[in-house]
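Visitor: Make a model of this:
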Amino acid sequence: MPTLQRPDGEIHYQTFGAGFPVLLFAPGGLRSRMEMWPAPASGPARPWVDWTQALPAAGFTAVAMDQRNAGASVAAIEADHGWHTYAADHMALMDYLGFEKFHVLGGCIGGSFCLKAAQTAPNRVASAVLQNPIGLHPDHPEYFPDSHAEWTKEQMAARLELNSDALAGFGHNMWDHPFVFCVEQDFVRRCPVPTFLLPGSDIPHPAATSAELAALLPGVEVLKDWRGPDHLDQQRDRVVAFLKANTPAG
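Guide: Model prediction:
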C-alpha cells in the first residue's frame, strides 16, 4: 500500500481510476479508514455507495486514505493536535500526489474533515459532499467524549509510548466544541465551496445538525432519501452529477 511520510508518522492511502481527483474521508470516527467504503464480504451491506469504485467508473480519481492512527496509518498524538492536524495531512497528501485542486467527499467524521478542508484551503477545494455528518447531539452531548475515552484506551493498550495527558488534550481540541466540532456556524454560513448534503438521522449523525447545515450552507443541494438499498442508484447518480457540475473546466 502506498505511504505518505509525515514529520511525525506515516499515512497509508490508495488511488483508484483517472480524472479529476476526489479526496475521500471514510466513516468510522477516529477509526476512519479505507476499508469502511466497501461492504464486507460477510455483510451486512453498507447504506452508502462504495465511492472507491463508483467515482472511477464516472471518470474521477478517487483518493482513499487511512486517517492518522486508524487502519494502517500511525502518527504521533500530541496535546496541541486537533482538526488542523488532520487537515495538514490531507493537504500534504494532495500535494504529494500533485493535485492542486480537488473535490472532497466524507462520511460520518468525514463531513467535518470536508468542512475543515474548505476552511483551510477554499481555493483548492472545488466542492464538498457531506455524507451523514457528525455533530453535537442536543440530547446526547456525551457521545463523542465517551467515544474518545474508548478510543484512548485502545491507543494506550497498543502503544505504550503514548501520553495520557496528550490524548486528553487532543480529545479536548476535537470534541469540546459545538455544532460540527471543526468549524463554527459563521464559517458555514459564508462557506465559499459548493456543497451537497446527505443528511444524518441518529445519535452520532444528528438530524438537527444536518438540518442546521441545510439552513446555513449557501446554495447547498440536499438529498433527503439516500440510504441503501432502495436509494443507492439515486445516491450515486446525484453525487456524481454534482461533482461533475463543479469540476473546473480543463
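Visitor: Could you use CA atoms for every contact and neighbour count after this?
Guide: Will do.
Visitor: what helix or strand does V49 sit in?
Guide: For V49, there is no helix or strand it lies in under DSSP states H and E.
Visitor: How many residues are close by it?
Guide: V49 has 22 neighbours, counted by other Cα atoms under 10 Å.
Visitor: Isn't it up against R238?
Guide: No. With contact defined as Cα atoms under 8 Å, V49 does not count as touching R238 (11.6 Å).
Visitor: V239 against L197, yeah?
Guide: No. If you go by Cα under 8 Å, V239 and L197 don't touch, sitting 9.3 Å apart.
Visitor: Sketch out the helices for the chain, chain order is fine.
Guide: Along the chain, counting by DSSP state H, helices occupy 51-57, 83-97, 109-120, 143-158, 164-175, 185-189, 207-216, 232-245.
Visitor: for the ones you listed, which one sits closest to M65?
Guide: M65 lies closest to helix 83-97 among the helices of the chain, at 9.2 Å (Cα to Cα).
Visitor: residues in contact with the residue positioned nearest the centre of the chain?
Guide: In the chain, the centroid-proximal residue (Cα atoms, centre = their mean) is G110; its distance is 1.4 Å. In this structure, G110 makes contact with 24-27, 130-131, 133, judged by Cα atoms under 8 Å, 6 or more residues apart in numbering.
Visitor: I'd like the distance between it and E154.
Guide: Distance from G110 to E154, counting by Cα to Cα, to the nearest Å: 21 Å.
Visitor: cool, and T61?
Guide: Taken as Cα to Cα, the span from T61 to E154 is 33 Å.
Visitor: Look at those two and report which has more neighbours.
Guide: Neighbour count, other Cα under 10 Å: between T61 and E154, T61 has more, with 21 against 11.
Visitor: so the more buried one sits right up against W51, yeah?
Guide: No. T61 lies out of contact with W51 (Cα under 8 Å); the separation is 10.2 Å.
Visitor: Could you pull out the residues contacting both of these two?
Guide: With Cα under 8 Å, 6+ apart as the test, T61 and W51 reach no residue in common.
Visitor: Near G19, how many other residues are there?
Guide: There are 13 residues near G19, going by other Cα under 10 Å.
Visitor: list the contacts for the nearest residue to it once chain neighbours are set aside?
Guide: In space, G19 comes closest to F60 once its chain neighbours are excluded; the distance is 4.2 Å by Cα to Cα, 6 or more residues apart in numbering. Contact analysis of F60 by Cα under 8 Å, 6+ apart lists 17-22.
Visitor: Roughly how far does F60 sit from R31?
Guide: As judged by Cα to Cα, F60 and R31 stand 25 Å apart.
Visitor: Now the second one, please; I'll put the structures next to each other:
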Amino acid sequence: MPFYEKGDVRIHYAEAGSGFPLLVIPGGGLNSTVAGLATHPFNPFNEFQGEFRVISADLRNAKGGESTGPLEVDRPWDAYTDDQIGLMDHLGIREFMVLGFCIGGPFIWNLLKRVGDRIPAAIPAQPSGYRPEMPGMSYNNNMKGWGPELCARRSDITMAMVDTFLTNMYGGARADFVYTVTRDFVRGCQTPILVLPDDVPAHPYAVAMETVHLAPNAQVSLYPWKDTPDKIPLAVRHIRTFLRAHRLAGSAQSVAAAAQ
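Guide: The predicted structure is shown next:
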C-alpha cells in the first residue's frame, strides 16, 4: 500500500477499482486499519471495487497499522479528519461518498460538517455514539487498550497526553450523541444518509436511530442486519443501490460545477 505524507503525518492507504470514489473508514476504534476490514461483516473492497474506486487508510497511530503522526491533543477528531480530507486531496479527488464502520460514524458527521459540499452521500454502518448509561466507556477502554500500547511504541507520547487527547475526544461537551456534531447540525444536514444500526455498548441503537429521525434525507437499512449470514447480503444490496443512485447525482454535480 502507498503512503500520503504531509509534514509529520504519514498515512498508509489502499485503493482498488475505478469509478466514483468511495472512501471507506474501517471500524476498530482508534485501532482502525485497512487490514481490519477482513474481520468486518463484509469487506467493501470485495463488494464494491467492481464499480467504484474504493479507498481506505489506516488511522493515524493505530495499533497494527502503518499510519503515523503527532498526537494532537487539542483537536483529536479534526486531526483524523485532516488526514482523511488530505488523502482525498492528494489523490486529486474532489467529490466522494463515504462508508464508515464504528468510529467511522462520528468521522462521517465531522466530514459532513467540514466538507459536506464534496460528499453526495454517506453510510454510517454500526456507528459509534455516546451511551449515557455508560458515560466513561470510550475513554476507559482506550486508556486501557490503546494508550499504553501507543506509549510503548512512541517515546514522544505520554499517558498524560493520552489522557488529555481522550478527554477532548470523548469527554466534556463531546460526551453526547455522535461526539462530533450536534443534533441541530444533523437536523439541518441535507446529505442523503443510509444508516445500518447496531446495538452493542459502543454502537448504541438509540443514537443511530435518532440520526435517522433527525436527518431530513436519511433512511435506515434492515435491523438486525448481521446477526445471521443470510441477512448481510441484503444489507450490502441496499448499500449498493444507495451508492449507485447517489453516484449518478454526484457525477451530475461534478459536470455542472465544471461547466460553470
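Visitor: Tell me how the two chains score on TM-score.
Guide: The TM-score (TM-score structural alignment, normalised by the length of the first structure) is 0.93; 242 aligned residues with a Cα RMSD of 1.3 Å.
Visitor: Longest strand in the second structure, by number of residues?
Guide: Longest strand in the second structure by number of residues (criterion: DSSP state E): strand 9-16.
Visitor: counterpart of V178 of the second structure in the first structure?
Guide: Counting by TM-score structural alignment, V178 of the second structure corresponds to V180 in the first structure.
Visitor: Oops, could you answer that again for F48 of the second structure instead?
Guide: Under the alignment (TM-score structural alignment), F48 of the second structure maps onto L55 of the first structure.
Visitor: unless I'm mixing things up, its match is touching V240, no?
Guide: Yes. Counting by Cα under 8 Å, L55 of the first structure touches V240, with 7.3 Å between them.
Visitor: who's more crowded, these two?
Guide: The residue with more neighbours, out of L55 of the first structure and V240, is L55; 25 against 18, by other Cα under 10 Å.
Visitor: residues touching that one, list them.
Guide: The contact partners of L55 of the first structure, taken as Cα under 8 Å, 6+ apart, are 17, 61-62, 240.
Visitor: how close does it sit to W151 of the first structure?
Guide: 31 Å.
Visitor: just A26 of the first structure next, same as before
Guide: Distance from A26 of the first structure to W151 of the first structure, by Cα to Cα: 17 Å.
Visitor: Which one's more surrounded, those two?
Guide: The neighbour comparison of A26 of the first structure against W151 (other Cα under 10 Å) goes to A26, with 27 against 16.
Visitor: wait, that one sits on W37?
Guide: Yes. When contacts are counted by Cα under 8 Å, A26 of the first structure is listed as touching W37 (6.4 Å).
Visitor: So for these two, which residues contact both of them?
Guide: Counting by Cα under 8 Å, 6+ apart, A26 of the first structure and W37 have no contacts in common.
Visitor: The residue nearest to the centre of the first structure matches what in the second structure?
Guide: Using TM-score structural alignment, G110 of the first structure pairs with G104 in the second structure.
Visitor: what do you get for A72 of the first structure?
Guide: Per TM-score structural alignment, A72 of the first structure is aligned with E66.
Visitor: What distance do you get for that match to L194 of the second structure?
Guide: As judged by Cα to Cα, E66 of the second structure and L194 of the second structure stand 30 Å apart.
Visitor: More neighbours: which of these two?
Guide: L194 (22 against 19).
Visitor: Contacts only, for the more buried one.
Guide: Counting by Cα under 8 Å, 6+ apart, L194 of the second structure has contacts 122-124, 218-221, 239, 242.
Visitor: Okay, it and G145 of the second structure: tell me how far apart.
Guide: Look at L194 of the second structure and G145 of the second structure: by Cα to Cα, they are 31 Å apart.
Visitor: so who does the closest residue to P56 of the first structure other than its chain neighbours touch?
Guide: Leaving aside its chain neighbours, P56 of the first structure sits nearest to G17 (4.5 Å; criterion: Cα to Cα, 6+ apart). G17 of the first structure makes contact with 55-57, 59-62, according to Cα under 8 Å, 6+ apart.
Visitor: Out of the residues you listed, which comes closest to L4 of the first structure?
Guide: For the contacts of G17 of the first structure, the nearest to L4 of the first structure is A62 (16.2 Å; Cα to Cα).
Visitor: The closest one touches T52, doesn't it?
Guide: Yes. Here A62 of the first structure lies in contact with T52, judged by Cα under 8 Å, at a distance of 5.7 Å.
Visitor: what would the contacts of G17 of the first structure look like in JSON lines with distance to D146 of the first structure?
Guide: Shown next, in JSON lines, are the contacts of G17 of the first structure (distance: Cα to Cα, whole Å):
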{"residue": "L55", "distance to D146 of the first structure": "35"}
{"residue": "P56", "distance to D146 of the first structure": "37"}
{"residue": "A57", "distance to D146 of the first structure": "39"}
{"residue": "G59", "distance to D146 of the first structure": "41"}
{"residue": "F60", "distance to D146 of the first structure": "37"}
{"residue": "T61", "distance to D146 of the first structure": "36"}
{"residue": "A62", "distance to D146 of the first structure": "32"}
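Visitor: between those residues, which is closest to A92 of the first structure?
Guide: If you rank the contacts of G17 of the first structure by distance to A92 of the first structure using Cα to Cα, A62 comes first, at 16.1 Å.
Visitor: burial of that closest one, as a residue count?
Guide: A62 of the first structure has 27 nearby residues by other Cα under 10 Å.
Visitor: Tell me the spacing between it and G110 of the first structure.
Guide: A62 of the first structure is 15 Å from G110 of the first structure, by Cα to Cα.
Visitor: K113 of the second structure matches what in the first structure?
Guide: Matched by TM-score structural alignment, K113 of the second structure corresponds to Q119 in the first structure.
Visitor: nope, Y139 of the second structure is what I was after
Guide: Match for Y139 of the second structure (TM-score structural alignment): P145.
Visitor: which ones are touching its match?
Guide: Taking Cα under 8 Å, 6+ apart as the contact definition, P145 of the first structure lies against 171, 175.
Visitor: again, only this time at 7 Å
Guide: Applying Cα atoms under 7 Å, 6 or more residues apart in numbering, we find P145 of the first structure in contact with W175.
Visitor: Could you do M209 of the second structure as well?
Guide: Counted by Cα under 7 Å, 6+ apart, M209 of the second structure has zero contacts.
Visitor: now H231 of the first structure: how far from P178 of the first structure?
Guide: Distance from H231 of the first structure to P178 of the first structure, by Cα to Cα: 31 Å.
Visitor: wait, S210 of the first structure
Guide: Going from S210 of the first structure to P178 of the first structure by Cα to Cα gives 14 Å.
Visitor: neighbour-wise, which of those two wins?
Guide: S210 (25 against 15).
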